[in-house]
Structure formats: structure tokens, C-alpha cells
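>>> sequence and predicted model, in that order:
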Amino acid sequence: MSTSASPSGRAWLLNALATVVLWGIWGAFSGLSPQHGFPETLVYCVWALTMIPPALIVLGLAKWKLDVNPRAIAYGLAVGVLGAGGQMVLFYAVTRGPAYLIFPVISLSPVVTIALSFLFMGERTGRLGAVGIALALLALPTFDFAPGGDAHGGGWLVLAVIVMLCWGLQAYFMKSANHIMSGESIFFYMTVTGLALVPVALALTDFSRPINYGLDGPALAALIQMLNAVGALTLVFAFRYGKAIIVAPLTNAGAPLATAIISLIALSVVPGPIKLVGIGLALAASLMLAIEPDAKDETTLAADA
């Protein structure tokens, strides 16, 4: 039997569900600060700072052991740059489009991961994964379907696709990195690269324009982005105590679904029928792509049985 379960037996599930809830709420309200006059570039800076406490916590729990060999550093920085770059684009996207459409698009990132794994790792997906890819390809055009004009403008879709590509590529590198370094080290390098890009975000900020430094500016941003950071911390514990083959689908599909539902309720809006179909297709695709195990996972499960 596997010994990955925690002493309490269900700690992985509690942490995974915490991640879904925290990231779902974060995604739904991540656009509030820019809407109140606090630029998205400065929201990025706040997010990078909120990553510091979780990074210190996980490193402390790992007794400050950090993988510092060149290969681990290279993988860690690649994962961090792609994650932080995706975050920077995301903060810009949520100021130009609705979260209930943006996050279902981002949830299709496993398509990128599967494609790269197929090309460079020789991995194959099963029927469920193939259906997921087909649904993803059907879903994307529906988000750009806007008869009579799109009230939000079409730019958000391009930005959402960029985030999807960044995070799909990040997952590919993270998948490889987990074979050579600890999750705590990966999280540390993600934090370091996020902080390293803060000067870029500051340089992109137009300080000549009025900036809201009140409670509904940086303070609100810190509160919302802390949900993101704490969610990342609970995800580390979820992977520590549970199997990745179970944790990944719950968080990858669950968080965007939670964001879409919370956003729709908070805004009291109902998308058009075409976009509703797109949301449904995207969420179904992300679930199928996430729960499709590769051959290595199946072998591991068989050994644990």
C-alpha cells in the first residue's frame, strides 16, 4: 500500500479542496483592484510579495533543504518564469474581460502539456484525453463568438490563450522537475523568479496616471492575492499527502469551475447560449485532460494496489 497518505488519512483532500476554494475566490475577484484604480502591474508586485510567507513556511518544514544543483536551478527558474509571466498577463487580462470566461480558457492548459509530453517525452494519452483535446478545440472558438459585437472586446481572449500556453508549458517543466528536485524547492524558485520580475512590472507602470493607494487599492490587492499564495501552499501539502493523479484533476478542473460559478453569481449575469456551451465544453475538457493518467501513473497505481 502507498504511504503517501497523511497520518490523519484525508489531509490531502482537505488541502486540495482548500486550494479549489481559495483559487476559485481569488480568480473571481482578481480584477477588483485594477477596476478601483490600482494598476495590474502593481497588483503583480503585490502578488509576488504574498508568495514570500508560503515559500518560507514550506522551506522551514523541509528543514531549509534546497536543491541547488545546476539542473534543478534551471528547471526551477523555467517553472518560475513561465508561472510569473502567466500571472503578469493574467492580471492584465482580467481588466479587459470577464473572469467567468477567462478562467475556463486557462483551464485548457493541459492540452499544451499533453502535446509537449507527446513530442518530447514519447507519452501517449488514452481515449479520455483524446476526447478532452477535441472538446478543448471545440470550446475555444465559442469564446470569440460575439454576434453584434462583444461588450468586453476581443483582446481578453488572446491574453487568456497566452496564459494558457504559459501555464501549460510550465506544467510540462514542473512535471520533469519533480523527478529531480523537491516540491519545496520548486515553490522557492517560483517565488524567487516572481520577485525578480517585480522591476519589470514597475517599469511597465505608468506612474504619471492617478493611482489608488487607498484600502480598495493595494490593501484589497494584498487580501485577494494572499488567497492565491495560501492556495499554492495548501496545494504543496495536497501533493505531499496525496497522489498527483488524484490531486491534479481536483485542483486543475475544480478551481476554474469555482471561479466561473462565483463570478456568475457575484455579477448576476448569464452569458449567451454560445458562451455557456463554451464554458461547459472547456470545463469538461479540462476535467478529462486532468484525469487521463499516463502510462507511468498507471504503473505506479498498480504497484500501490
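That came through, no problem.

>>> only C-alpha atoms for contact and neighbour calcs from this point on.
Noted.

>>> hmm, residue 183 is touching residue 236, no?
Yes - the pair residue 183 and residue 236 passes the contact test of C-alpha atoms under 8 Å, sitting 6.9 Å apart.

>>> so between those two, which is more surrounded?
A count of neighbours by other C-alpha atoms under 10 Å puts residue 183 above the other of residue 183 and residue 236, at 23 against 20.

>>> next, work out how far apart residue 168 and residue 277 are.
For residue 168, the distance to residue 277 (C-alpha to C-alpha, to the nearest Å) stands at 23 Å.

>>> more neighbours: which of the two?
residue 168 (26 against 15).

>>> thought the more buried one was touching residue 117?
No - taking contacts as C-alpha under 8 Å, residue 168 lies outside contact range of residue 117: 10.6 Å.

>>> which residues does the nearest residue to residue 95 once chain neighbours are set aside contact?
Nearest in space to residue 95, with sequence neighbours left out and distances taken as C-alpha to C-alpha, 6 or more residues apart in numbering, is residue 31 at 5.7 Å. Neighbouring residues of residue 31 by C-alpha atoms under 8 Å, 6 or more residues apart in numbering: 91, 94-95, 99.

>>> alright, now check it against this:
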Amino acid sequence: MNTQSHWLGYALLTMVTWGVWGAFTGVPTEHGFPDTLVYAVWALTMIPPAVYAFKRAGGVLQRDPRSLALGLAIGLLGAGGQMLLFRAVKTGPAYLIFPIISLSPALTIALSFLMLRERTGRLGLLGIVLALLSLPLFDYTPGARGELGPWFMLAVAVLVAWGVQAYFIKLANATMSAESIFVYMAISAVVSIPVALAMTDFSQPVNLGWNGPWLAAVIQVLNSIGALALVHAFRHGKAIVVSPMVNAGAPLLTAVIAMAVAGAMPGPFKMAGVALALLAALLLALQPEGAEVKA
């Protein structure tokens, strides 16, 4: 299997798992299971893939200072971004927050371009542009207005956290095994559970039935598997290609599934996002390895 098929296979696995996850992740919350507890369940679902990764690495976890710093930074940026998102959606409009956060791949691309000297060909460059254009359209609400408040800075902080996290994943892959990176991600997620519990309003009823934590576990394990595949995609592929492809492709699949479940057509902006994401994913997949536009 060549290098391109390696990263593409892992990227497609992430797109599929995250796409299905995105379509159903809100269901437990709709049934009275808080988002913060969904986080706790997700963190626990990171454990089985982490155990698998640890065994695949021969039971060896890289513990040198660089690996420890990068691994924990990657994990805490992901977990911290999720915590900030909980706070943002409590104080601000989700229809403005999510389009802002969706631009995190732009930061990953900029950092990879400037710091790692990554380049791609004309097809890849066009795919990146179309992917970035598609992302805000999935959550864009025409005519929606909201006054800037603390939520705006929180949304920007999430954008930065997740954009830098993806860059660090690519950077870490140069000296760390993908398995060690993911184990550190899982450790960071689990140790952050007390923060999520502290943010939970237990004065409100919490659904502990099958459509609460148990359904959340089934859905969130897709997120965890996708995260493991993403680490491998970054290992074999360029961040400037993998990041926009995954972040455009997953919402594309989510939108298609949501349309099928609801039996309704989305508005023109979401349809435009779907079309751009589909074309972007195709161009990024077709871009030959080694063909680069000179800077």
C-alpha cells in the first residue's frame, strides 16, 4: 500500500465515524443527558481504543520529555477546547459559535505551511480553499445576529485550541508513534472528567436510562475510533490536506444522514456547503503525492 492510500484510508475512516457521530451525538442530550456528562462518557470510550493502541505498540509508551509534552498538549488542547465550547454555548448563540469554530483547519493549514513547510499541488490547493469555504455554511443562519460577548472570545479560543491541536498531532508524528500520541490523548481526556462533572448542573434531572449514558457511549465510541484514525492519517499524510478533508467531509456525511433521517431538504446555504465539501474532498483525494505548487 502506498503512502497516499495509507493516509486516505485513515482519513476516510475518520470522516465516516465522525460523520455518523455528528448526526446522532445530540440525541442523548435531547433525552435529558447533559453535554458535560456526554463528555465524561466520551472520555471513557477513549479507553478501549487506547488499550488497543498500547498493545499494538508492544506495550511501550514513549515517555521522554518531548513526547510527554507533545502528547499531553495534544490531549489537553482537545479536552480544553471541548470544555470551553460547553461554556460558550451556554452564554452565546450556537448558530454563530459553530461557524467560527469550523474555521480551525485554517489555523492548522497556516501553521503547517509556515512551520512544517508543507505544500500541495493545484488540485489540493483548490480543495483546501473549497473545504474552508464550505465549513461555515453548514451552520450558517441567514440574517442571524448576536451581540459580541464573552462567548465570542470563547469560540475563538476553541478555534485556536483545536487548530493548534491538529498541528501538534502532525508535529508529534515526526518523533512519536501514533499509538503513543493517542494514549496521551486518552489520558488527558480521562483526567479532565472532574472538570466536566464540576460544570454539570446536578440540580436538574439527569436521564440515566438506556437513551442517556448507554446511548451516548455507543455514539461517542465512533468519535474515539475516528480520533485514533485521524492520528494515523496525520502520520502518513500532510496536515494541510488531511485537516480540511476530514473537517469538510465529516459534516458533509452528517448533513446527508440528517437529511435522510428528517426526510427534509436543507436550506440553500447548507446545500452549498454540502456541494463545496463534496468537491473539496474529491479534489483532495485526487491530488497526487509529490506534485507541489512552489511557494
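Yes, it's here. Since the structure is predicted, the reported quantities are computational estimates derived from the model, not experimental observations.

>>> follow-up on the earlier one: between the contacts of residue 31 of structure 1, which is closest to residue 291 of structure 1?
residue 99 (23.9 Å; C-alpha to C-alpha).

>>> now that closest one: how far from residue 28 of structure 1?
Look at residue 99 of structure 1 and residue 28 of structure 1: by C-alpha to C-alpha, they are 6 Å apart.

>>> mutual contacts of the two, please.
Contacts common to residue 99 of structure 1 and residue 28, judged by C-alpha under 8 Å, 6+ apart, are 259-260, 263.

>>> by neighbour count, which of the residues you listed wins?
Ranked by neighbours (other C-alpha under 10 Å), these are led by residue 259, which has 27 neighbours.

>>> so where does the aligned partner of that residue in structure 2 fall, helix or strand?
Residue correspondence to structure 2 (TM-score structural alignment): residue 259 of structure 1 is matched to residue 254. In this structure, residue 254 of structure 2 sits in helix 239-262 according to DSSP states H and E.

>>> which other helices and strands contact that helix?
helix 3-24, helix 104-115, helix 122-134, helix 150-172, helix 268-286 (3 or more C-alpha pairs under 8 Å, 6 or more residues apart in numbering; DSSP states H and E).

>>> rerun that using 6 Å as the cut-off
Secondary-structure packing of helix 239-262 of structure 2 (3 or more C-alpha pairs under 6 Å, 6 or more residues apart in numbering; DSSP states H and E): helix 3-24, helix 104-115, helix 122-134, helix 268-286.

>>> other residues contacting that helix?
Contacts to helix 239-262 of structure 2, defined as C-alpha atoms under 6 Å, 6 or more residues apart in numbering, come from residues 15, 18-20, 22-23, 105, 109, 128, 131, 274, 277, 281.

>>> now that helix: buried residues?
For helix 239-262 of structure 2, burial by neighbour count (16 or more other C-alpha atoms under 10 Å) applies to 239-258.

>>> got it, and stretch 1-9 of structure 2?
Buried positions in stretch 1-9 of structure 2, judged by neighbour count with 16+ other C-alpha under 10 Å: 4, 7-8.

>>> can you check stretch 55-63 of structure 1 too?
Neighbour-count burial for stretch 55-63 of structure 1, counted by 16+ other C-alpha under 10 Å, picks out 55-56, 58-59.

>>> next: stretch 57-77 of structure 2.
By 16+ other C-alpha under 10 Å, the buried positions in stretch 57-77 of structure 2 come out as 61-62, 67-68, 70-77.

>>> structure 1: matching residues for that one?
Using TM-score structural alignment, stretch 57-77 of structure 2 corresponds to residues 62-82 of structure 1.

>>> what number of residues lie near residue 289 of structure 2?
Neighbour count for residue 289 of structure 2, taken as other C-alpha under 10 Å: 15.

>>> residue 156 of structure 1 too?
Count around residue 156 of structure 1 with other C-alpha under 10 Å applied: 23.

>>> please tell me how far the aligned residue in structure 2 for the residue nearest to residue 95 of structure 1 sits from residue 253 of structure 2.
Using TM-score structural alignment, the equivalent of residue 31 of structure 1 in structure 2 is residue 26. Separation of residue 26 of structure 2 from residue 253 of structure 2 (C-alpha to C-alpha) stands at 16 Å.

>>> and of the buried residues of stretch 55-63 of structure 1, the nearest to residue 105 of structure 1?
Proximity to residue 105 of structure 1 was ranked across the buried residues of stretch 55-63 of structure 1 by C-alpha to C-alpha; first place goes to residue 55, at 28.1 Å.

>>> show the contacting residues for the closest one.
Contacts of residue 55 of structure 1 by C-alpha under 6 Å, 6+ apart are residue 188.

>>> now with 10 Å, please.
184-192, 229-230, 232-233 (C-alpha atoms under 10 Å, 6 or more residues apart in numbering).

>>> again, but for residue 183 of structure 1
Residues counted as contacts of residue 183 of structure 1 (C-alpha under 10 Å, 6+ apart) are 58-59, 62, 66-67, 76, 174, 177, 189, 236-237, 239-240.

>>> so how far is residue 41 of structure 1 from the closest residue to residue 25 of structure 1 other than its chain neighbours?
Spatially, and ignoring its direct neighbours in sequence, residue 25 of structure 1 is nearest to residue 259 (6.1 Å; C-alpha to C-alpha, 6+ apart). From residue 259 of structure 1 across to residue 41 of structure 1, the span is 22 Å (C-alpha to C-alpha).
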